[in-house]
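Enquirer: next come a sequence and a model predicted from it.
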Amino acid sequence: MNVKKIVFAGLFIALEVIFTRFLSIQTPIIRIGFTFIPTALSAVLLGPLFAGITAGLADIIGMVLFSGGAAYFPGFTLSAFLSGAIYGLFLYRKSVRFWRVCMAVLIITVVVNLGLDTLWLWMLTGKGILGLLPARFIKSVIMFPIQVILIQVVWKSLAVSLRLEPSHHFPNGFR
């Protein structure tokens, strides 16, 4: 196992926990935040499996440390894992192009956020899915372009700081 990957995974776990628990607006049916940034970056650098594990561990650690009295529900950990894995399938060892980011965000938005997460909320709250979907759909439509733009901007900034070409897919030493 690559030590750099472990270090970066730890960094991304910490960032995901901080972004989710401290830099998000949380209501009972939606969360508006920027957790997608460390999840996408971990996928670009670590790959689908490692990004999925990183996102899943971040969900578990965040819940253990900052549950706020809420019960742990493994469905959201599965959603976090799938989000990291989907970003990884589109962005790992590939140049971070606009269309790749759009496809990853679209699939995560439809399948994970609107699909699975709405199902998990229905299971937890008993509220009708049709009652949950409108607010979640509006949030998703608003966040889609924000996510696509921020993932590209942050990756390009990170690539510059790592002295890579912004179109480069991963730093040397991550192979």
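Expert: The structure has been received and is ready for your questions. Residues are numbered from 1 along each chain as shown.
Enquirer: for the rest of this, base every contact and every neighbour count on C-alpha atoms.
Expert: Will do.
Enquirer: which stretches of the chain form strands?
Expert: Secondary structure of the chain by DSSP state E: the strands cover 25-26, 31-32.
Enquirer: how about a markdown table for those, with mean neighbour count and distance to Leu121 added?
Expert: Converted to a markdown table, those look like this (neighbours: other Cα atoms under 10 Å; distance: least, Cα to Cα, whole Å):
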| stretch | mean neighbour count | distance to Leu121 |
| --- | --- | --- |
| strand 25-26 | 12 | 13 |
| strand 31-32 | 14 | 12 |
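Enquirer: tell me which of these lies nearest to Phe90.
Expert: Ranking the strands of the chain by their distance to Phe90 (criterion: Cα to Cα) puts strand 31-32 first, at 23.2 Å.
Enquirer: can you tell me what sits against that closest one?
Expert: By Cα atoms under 8 Å, 6 or more residues apart in numbering, the surrounding residues in contact with strand 31-32 are 24-26, 139.
Enquirer: also this one, for the comparison:
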Amino acid sequence: MNVRTVTLLSVLIAMQIVLSRFLSIHTWNTKIGFSFVPVVVAAMLFGALEAGVVAAFGDIIGAMMFPVGAYFPGFTLTAFFHGIVYAMLLKKKASTGRIILAVLIVQIAGSLFLNTYWISVLYGSPYWPLFFTRIYQTFVMSFVQIAVILVLNHNVIPRLKNVI
């Protein structure tokens, strides 16, 4: 890893923090926003470890600097998982099918199942009622993420690859 890569990853972490903490809608059990964009960019440009680091460091630093509720390491693990999944499916070939698959895995396995579990543990809420209230968020964010990643893949990533 060279200085340029570290610098670009740092910028992506900063973007992830801003998008997550200031440009997202938060409630105690849901979050709707675009903080996935820097993680996806890191995944498509650099790979799994880098995308996981952007997601995890963005979560840790954001939680320390701008807390929204209590910090819980389970959310950091889920964020790292999101970066890994995006990179595994989108680094080499980001076809529409792979984009849809990546988003569905991230949203269903990560956001719906894992994050619901973490919220249940953190707040002592029953898992299944919480799970059912989070289905709507998962549904909405799946469509948002697919649309945004398709735009990134066709318009932004090719330009960034030429610059990097």
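Expert: Now that the structure is in, tell me what you want to look at. Since the model is a prediction, treat every value here as computed from it, not as a measurement.
Enquirer: hmm, back to that, any idea which of the contacts of strand 31-32 of structure 1 is closest to Val101 of structure 1?
Expert: Nearest member of the contacts of strand 31-32 of structure 1 to Val101 of structure 1, counting by Cα to Cα, is Lys139, at 18.3 Å.
Enquirer: ok, that closest one - contacts?
Expert: Counted by Cα under 8 Å, 6+ apart, Lys139 of structure 1 has contacts 30, 32.
Enquirer: which residue in structure 2 aligns with it?
Expert: In structure 2, the residue matched to Lys139 of structure 1 (TM-score structural alignment) is Gln137.
Enquirer: ok, now how distant is that match from Gly47 of structure 2?
Expert: As judged by Cα to Cα, to the nearest Å, Gln137 of structure 2 and Gly47 of structure 2 stand 27 Å apart.
Enquirer: same question, Ala70 of structure 2
Expert: Computed with Cα to Cα, the distance linking Ala70 of structure 2 and Gly47 of structure 2 is 30 Å.
Enquirer: ok, now Val54 of structure 2?
Expert: Distance, Val54 of structure 2 to Gly47 of structure 2, using Cα to Cα: 11 Å.
Enquirer: more crowded one of the two?
Expert: The neighbour comparison of Val54 of structure 2 against Gly47 (other Cα atoms under 10 Å) goes to Val54, with 29 against 22.
Enquirer: residues touching Gly56 of structure 1, list them.
Expert: The contact partners of Gly56 of structure 1, taken as Cα under 8 Å, 6+ apart, are 77-78, 80-81.
Enquirer: Phe12 of structure 1 versus that one, what's the distance?
Expert: Distance, Gly56 of structure 1 to Phe12 of structure 1, using Cα to Cα: 11 Å.
Enquirer: and for Lys156 of structure 1?
Expert: For Lys156 of structure 1, the distance to Phe12 of structure 1 equals 17 Å [Cα to Cα].
Enquirer: just the contacts of Gly56 of structure 1: which are in helices?
Expert: Residues of the contacts of Gly56 of structure 1 located in helices (DSSP state H): 77-78, 80-81.
Enquirer: nearest residue to the residue nearest the centre of structure 2 in space, please, no chain neighbours.
Expert: Most central in structure 2 under Cα atoms, centre = their mean is Phe36, positioned 3.6 Å from the mean C-alpha point. Take Phe36 of structure 2 and drop its neighbours on the chain: the residue closest to it by Cα to Cα, 6 or more residues apart in numbering is Gln16, 7.2 Å away.
Enquirer: could you do Leu57 of structure 1 as well?
Expert: Take Leu57 of structure 1 and drop its neighbours on the chain: the residue closest to it by Cα to Cα, 6+ apart is Ile13, 6.9 Å away.
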